[in-house]
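J.: sequence? don't have it. structure:
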């Protein structure tokens, strides 16, 4: 056996190799930990490739685990560890990397910096060393003198090469080289702006600023733009032909305008973008004769053009229609053209986590309809099949859709899209960023979901719909972070419903199933809301499972929620921070309304809009009614108003039996029932059971308002029919939990005995006209949003916006 004693240098090398290997294990074998790893070092200065050098005030980073090195990683992995840094500094490190790794490192440095952060790199100046090389005297003596031109030039090109034969990798050997122009190119390609270079005594120093935010493609030369981006502008240059004036709207950093100028027949191009930093970058790298860049809003542009280009813009807009309509106004009336693009929803489905800067994607039909609605006739739609390919194909199947359109007359002003007007509301400094989950939300004008129309008309509120596809945001372990209390609150309706309707074991299994569904949905919505981080959530109704899960997720993240529903009064809408129907925030104390001051000029009560008679299987002929009767409207048995807020009556059969039992001794009163128009239950047997009773009448063919008008009183569980009856001054008795069960407005009874007793009293004494006047004035003037979703007006949008801002500011002040 032969023993070989390892040298000290070999031991050191082995130690470094083991450390490097262990680092790789941590990075790859324990990769799931990266999901939870939080980068740090915000507002710090990072010295990358520090080796054994130490600088005060810097966090030191190197590939080797040396004393004083706080971040051990490859230079191109810097952004894994660092986010929001003030400066990234590198001295004579870049030349030791291959050019591909140089690009990776500078891109990682860009991502590591905060907005406005800087990078500073020092490298050998190749121009200086080239001159040294040409002036060198090639002799052995010169090559052994580190200060000679020959030796110094060799070091500048290939490094000092001070490694020993057993060193690996060759750490003192150069793999790349730079002069001012090439270093400026690499920094610009990584996204940096305001690049300044300074060459002195063979050292080239470059400083640059991270000036344009992530989410944009930032390059310093048009050839470095991604293939599909170049392809779109090359396609535009071919399609638009000879043009005098072209607007490039949302031009970004300007490489597209440069492509148009170089490859198209255009006299003048104006690139416009809202981001002043992007415009600064465009002016630095792409300014040329006939190309101007301007920072501003499209609304402030006054010059017209004979062609407008806007690529990959509308998917970033919550409301793209005002943008497209303004584009239409800026086009010349004759021989003008719009060229626009967007991701194809059929080939590139929208997933918020994957496209955090997008609002939505469009199918070809949606894209075509959107342009038509905004005043354009679509001549052709083609597509791009690949992100890195310039090809544009004559089909609608690719990843990106490109449309060529010409102006046509706007749609009539009474059309859905004609609702868009300038609303004289005071603009806030920052818009309220709200998202909505509307599922079965109503349809304005019968053409588009209400919230889509609202998004076009609200000035201070930015609305976006919660996406259905949340699968990418779901991780099984997140479910265990959702508390059982949250889950049970989300499924409270189903727990109450199945405990009433099913055998114990069946109810338990169904509730368990809903608990699992709710836990998964809540965890998905929590992850989604963390990414979107909205100021506010608006839910229609809010009692369905999806809306309840959104509400619970928002509660966990302290995001305010507003609930919308049909208004409590004719031609109004409800917007409430607590909920709808019985859950609303209308005060329940009689003293609150008594404290309201009487006003002589108080507006009259709103006129009650008659309801249309029932149709279909529940409809019947209008019948003549007795002079003295009590009206009892049915409700839908599986509605939340019954399931959650009616402990006494769960079935309409029970409603009939209870009221008949309590009223029958009083032979001077009849009971008139009307079935609910949307109830799926057939009450034929119930009607047959009471056919011989002259005091029990079913009037399904009569209008609800006429039944209220002729009634001596109204008995309801908790229906809004009771509120309408109180509005008309009728005595109202509630059997369930109703928000308007306030003495003087409506009288609540807990059981049959109380109902019998109240029916023996003077029913007119149940009504307090003064209190009723104050109550409905509060509902109409203070609580409700004026107008409703069926046909929203400008006044409705103004009232809605004012209420949203008011409730949002109130919630913000309380949090």
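T.: Arrived safely. If you're wondering where the values come from, they're calculated on a predicted model, not measured in any experiment.
J.: switch to C-alpha atoms for all contacts and neighbour counts from now on
T.: Noted.
J.: Buried residues, the lengthiest helix in the chain. List them.
T.: Ranked by residue count and defined by DSSP state H, the top helix of the chain is helix 504-532. Under the neighbour-count criterion of 16 or more other Cα atoms under 10 Å, helix 504-532 has 507, 510-511, 514-515, 517-529, 532 buried.
J.: Just name whatever secondary elements that helix is in contact with.
T.: The helices and strands touching helix 504-532, judged by 3 or more Cα pairs under 8 Å, 6 or more residues apart in numbering; DSSP states H and E, are helix 484-490, helix 492-501, helix 545-556.
J.: Report the inter-axis angle for the last one versus helix 504-532.
T.: Between helix 545-556 and helix 504-532, the angle comes out at 60 degrees (axes from the mean of the first three to the mean of the last three Cα atoms, to 10 degrees).
J.: so what does helix 545-556 touch, helix or strand wise?
T.: Using 3+ Cα pairs under 8 Å, 6+ apart: helix 545-556 touches helix 484-490, helix 504-532, strand 536-540.
J.: Mind telling me what element the nearest residue to residue 645 once chain neighbours are set aside is part of?
T.: Once flanking residues are discounted, residue 645 sits nearest to residue 737: 5.3 Å by Cα to Cα, 6 or more residues apart in numbering. For residue 737, there is no helix or strand it lies in under DSSP states H and E.
J.: Second structure for comparison follows:
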């Protein structure tokens, strides 16, 4: 059995490489559209089973529309470019991929065009598939055979948790909550700017001019450099947004989500500002505390939050998120992990988007999800992954959704 893995991002590639280190070399086959990742894995990490997806020919039998893919939604790629990329990936895999019925194909998130093409190809050939995502819980990732978030098998049938029951005692769960609170006391890793990832992106932008890899976005080198510069400026400004708020008064709490996040664009019918408006209408008897996501980079979006505060509609806070949740009279969210944390602390919760945890009806569901269904892989870790997780991955990939 082999794992066929699409590497679409150098940061995400790290977790897959650590999984690869836990098994034999021939049990992982890596694919990427990015020349930088190919050269890094092939010549620096000395991984032999990695292939760069390159094709000028398209699979014309593929009938696809990409308007709802994340890069199109956020304006980084046109529908035309994405359709062409999808068909080129399909053609490359059709001519080059070697697999058996026991194999598993893995993508991260699955909302990007490249991931969809990869995922669809293997699924169409009756190969088990897994989409994965960070869970924002310490040492945990989510894997699902149908997709992540609202596209997942679990979202559509929460009773699947009965096949993944937690074996932790109540005390062990409480110990885990204490670990979670310690984890949350530090800045979330997504908000950290990593310069080496920018270098990889710039290398790719240069090599695309020499027809290496398949271009995923319309922008070139200048646009890539500008995007990274804006991230640096935005990340520094976000640190000082808001004030330390009084947690002893009655307030409702709303954590914003990154405006370009798939959770907002694909898994919700409302954006941050629509959610805040509904929240204000429902919480007229309490203060409205809002915390801006540290990874938000859109200056116009941030200015809108500041304008709402100036109008007196909201108060921007920079308190510890866990403390904001624990002391709130009610928590509102679109589909942030904060919603799951609110349930962990048994806080009243309103969910405006589509979130897996919105289907959970009791504390047992929450414990089974965290300690039974989620996979024990630390996305931000440095060590190789424990071999025991592969049994769970196979169990999840093989699940048919029936109980």
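T.: Nice, I can see it. Quick caveat, the model's predicted, so the values are computed rather than measured.
J.: quick one: which of the helices and strands packed on helix 545-556 of the first structure is nearest residue 100 of the first structure?
T.: Of all those, helix 504-532 sits nearest to residue 100 of the first structure, with 32.1 Å by Cα to Cα.
J.: rewinding a little: can you redo the helices and strands packed on helix 545-556 of the first structure as CSV with distance to residue 441 of the first structure?
T.: Shown next, in CSV, are those (distance: least, Cα to Cα, whole Å):
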stretch, distance to residue 441 of the first structure
helix 484-490, 19
helix 504-532, 19
strand 536-540, 6
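J.: out of the ones you listed, nearest to residue 573 of the first structure?
T.: Among these, strand 536-540 comes nearest to residue 573 of the first structure, with 10.9 Å by Cα to Cα.
J.: now for the closest one, which elements pack on it?
T.: Taking 3+ Cα pairs under 8 Å, 6+ apart as contact, the helices and strands that strand 536-540 of the first structure lies on are strand 432-437, helix 545-556, strand 561-566.
J.: by how many degrees do the first one and strand 536-540 diverge?
T.: Relative orientation of strand 432-437 of the first structure versus strand 536-540 (the same axes, to 10 degrees): 30 degrees.
J.: quick revisit: now, of the helices and strands packed on helix 504-532 of the first structure, which is deepest in the fold?
T.: Among those, ranked by average contacts under mean count of other Cα atoms under 10 Å, first place goes to helix 545-556 (a mean of 23).
J.: Where do the strands of the second structure begin and end?
T.: For the second structure, strands defined by DSSP state E occupy the ranges 3-7, 28-32, 50-52, 104-108, 128-134, 141-144, 251-255, 287-291, 315-316, 330-333, 349-351.
J.: Kindly reformat the ones you listed as JSON lines containing distance to residue 261 of the second structure and mean neighbour count.
T.: JSON lines is the format used below for the strands of the second structure (distance: least, Cα to Cα, whole Å; neighbours: other Cα atoms under 10 Å):
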{"stretch": "strand 3-7", "distance to residue 261 of the second structure": "19", "mean neighbour count": "24"}
{"stretch": "strand 28-32", "distance to residue 261 of the second structure": "22", "mean neighbour count": "23"}
{"stretch": "strand 50-52", "distance to residue 261 of the second structure": "27", "mean neighbour count": "20"}
{"stretch": "strand 104-108", "distance to residue 261 of the second structure": "14", "mean neighbour count": "25"}
{"stretch": "strand 128-134", "distance to residue 261 of the second structure": "12", "mean neighbour count": "23"}
{"stretch": "strand 141-144", "distance to residue 261 of the second structure": "17", "mean neighbour count": "24"}
{"stretch": "strand 251-255", "distance to residue 261 of the second structure": "14", "mean neighbour count": "26"}
{"stretch": "strand 287-291", "distance to residue 261 of the second structure": "16", "mean neighbour count": "22"}
{"stretch": "strand 315-316", "distance to residue 261 of the second structure": "21", "mean neighbour count": "22"}
{"stretch": "strand 330-333", "distance to residue 261 of the second structure": "14", "mean neighbour count": "24"}
{"stretch": "strand 349-351", "distance to residue 261 of the second structure": "17", "mean neighbour count": "17"}
